[in-house]
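*Asks:* Could you look at this predicted model? Sequence included:
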Amino acid sequence: MKILIADDHDLLRDTLVAFVEGAGDIETRTAPDLGQALALISAEGPFDLVLLDYNMPGMDGLKGVKRALAQAGAPHVALISGEASRSVVESALEAGAIGFVPKTLPAKSLVNAIRFMAMGEQYVPVEFMTGEPDASSHPLAEKLTARELQVLRGLSEGKANKEIARDLELSEPTIKLHVKTLYRKIGASNRTQAALVAREEELF
């Protein structure tokens, strides 16, 4: 199976590739924007599945999905996002997308979703349509404060400290302090490890 992951967050791409390729039978290619994704589809397609970040450069909303679907080497195209609304996802499916993957989807679920969509089956997480899952009862979550959980969610979505600070309306130095503290609590030494721990523990 060969898939293409297009996202402008380096950390998120690296994390996703690590988990997907860890499954053993999935080959991945990556791109940081729609233009390079389309070029890869043309040069190295067909791909069994193309995952496109909704907010990366070149997407222009759902126009990017339609452009990818128009390529001969991309029979199955799905959205990946940490911010897309339910209405956007529904519109994407109506436009021909094979599914939607939240950036906080647990690693095992992510691999299963990829296999599902690569076979031509639509996929959208049930919890996305019904509301956020409750992470408060998770053993790892109990070690962290509510704010640290919010910061860890941002890390798992591949966001930089500046982006997390903007989302939470806090200063960047405050975010750095939270990051340092949560590293210690979950046994991580860097951003990639923290994101991997969150996904391995299926925290979000």
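*Replies:* Structure's in. What do you need?

*Asks:* C-alpha only now, for contacts and for neighbours.
*Replies:* Fine.

*Asks:* what residue of this structure is the furthest out?
*Replies:* residue 173 (25.5 Å; C-alpha atoms, centre = their mean).

*Asks:* Would it be right to say that that residue lies in a helix?
*Replies:* Yes: assigned with DSSP: H, G, I helix; E, B strand; the rest coil, residue 173 falls within a helix.

*Asks:* What is the burial count for residue 106?
*Replies:* Residue 106 has 17 neighbours, counted by other C-alpha atoms under 10 Å.

*Asks:* Quick check, it in contact with residue 196.
*Replies:* No: the criterion here is C-alpha atoms under 8 Å, and residue 106 misses it with residue 196 at 9.9 Å.

*Asks:* Next one: residue 116 from residue 153, what distance?
*Replies:* Separation of residue 116 from residue 153 (C-alpha to C-alpha, to the nearest Å) stands at 25 Å.

*Asks:* out of these two, which sits in the more crowded spot?
*Replies:* Comparing residue 116 with residue 153 by other C-alpha under 10 Å, the one with more neighbours is residue 153, at 22 against 16.

*Asks:* re the thing from before, quick one: the residue farthest from the centre of the chain and residue 60, what's the gap?
*Replies:* 32 Å.

*Asks:* Going toward the C-terminus from the helix or strand hosting residue 12, what's the next helix or strand?
*Replies:* Secondary structure assignment for residue 12, by DSSP states H and E: helix 10-22. Using DSSP H and E, the helix or strand that follows helix 10-22 in sequence is strand 27-31.

*Asks:* also this one, for the comparison:
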Amino acid sequence: MIRLVIVDDHPVVRDGLRGMFSGDGDFEVVGEAADGAEAVTLVEAVRPDVVLMDLRMPRVDGVGAITSLREKGNPARILVLTTFDTESDVLPAVKAGATGYLLKDTPRDELFRAVRSAARGEAVLSPSVATTLLGQVRSPAADPLSSRELEVLGLVARGSTNREAAAKLFISEATVKTHLLHVYAKLGVKDRAAAVAVAFERGLF
């Protein structure tokens, strides 16, 4: 039997999940928590096999709870169950140590299979999340920034305008704009601020 803790700030979601898993003899719901802080205390106390963890919650969010449990060396497998599959949600959760990442529209049978897989230590990802992760892994390696593009982006990150960057690099302003357009395309962004943010996130500076 797989011992399960459910973490979600919406009581109706917790009730639905508890009813779903309690109706199957393979699972035992041993606790529920409404936020990340409660979750850490509860999981440390009851030592479940799997934690179903929401991400966006008050006080301490899901990523904070996952990080804390991993730092404590808690062996529970943590399966994120959320509504959000953007890169800004997926990457921090996976980096923090989540065993898997599913969306709340996952069919019941798939959710059951995912929990069983997570209990065995297997990674479980919904298709859209797998696509997000694959895209993040591929993009920097598939088309890296050139040294000149990094120079231009570095100046932009330090607050230089296109004209100032052109003067410092002894190139035309039009050339700076062209380099930036190439940077945007390679990083998958649409403006300077996003380009700088992604570059810092990927450790390009």
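*Replies:* Sure thing, it's come through. This structure is a prediction, so every number in the text was calculated from the model and none was measured.

*Asks:* Which strands or helices does the helix holding residue 12 of the first structure pack on?
*Replies:* Here helix 10-22 of the first structure touches strand 27-31, helix 107-118, helix 191-200, going by 3 or more C-alpha pairs under 8 Å, 6 or more residues apart in numbering; DSSP states H and E.

*Asks:* Let's check: the centremost residue of the first structure is which one?
*Replies:* By C-alpha atoms, centre = their mean, the most central residue of the first structure is residue 103, 2.8 Å off.

*Asks:* Am I right that that one is in contact with residue 155?
*Replies:* No: taking C-alpha under 8 Å as the definition, residue 103 of the first structure is not a contact partner of residue 155, at 10.4 Å.

*Asks:* and the gap between whichever residue in the second structure pairs up with residue 16 of the first structure and residue 37 of the second structure?
*Replies:* Under the alignment (TM-score structural alignment), residue 16 of the first structure maps onto residue 17 of the second structure. Going from residue 17 of the second structure to residue 37 of the second structure by C-alpha to C-alpha gives 20 Å.

*Asks:* how about the helix or strand harbouring residue 162 of the first structure, which residues of the second structure does it hit?
*Replies:* Assessed by DSSP H and E, residue 162 of the first structure sits inside helix 161-168. Per TM-score structural alignment, helix 161-168 of the first structure has no counterpart in the second structure.

*Asks:* Can you give me the buried ones in that helix?
*Replies:* For helix 161-168 of the first structure, the neighbour count (16 or more other C-alpha atoms under 10 Å) marks 161, 164, 165 as buried.

*Asks:* pretty sure the last one is touching residue 176, no?
*Replies:* Right, the one you point to is residue 165 of the first structure. No: Residue 165 of the first structure is beyond contact range of residue 176, at 9.2 Å (criterion: C-alpha under 8 Å).

*Asks:* Residue 74 of the first structure in helix, strand or coil?
*Replies:* coil.

*Asks:* Which parts of the second structure are strands?
*Replies:* With DSSP state E as the criterion, the second structure has strands at 2-7, 27-33, 50-53, 77-82, 100-103, 124-125.

*Asks:* which residues are contacting the shortest one?
*Replies:* If you take C-alpha atoms under 8 Å, 6 or more residues apart in numbering as the criterion, strand 124-125 of the second structure is touched by 79, 99, 100, 101, 102, 114, 117, 118.
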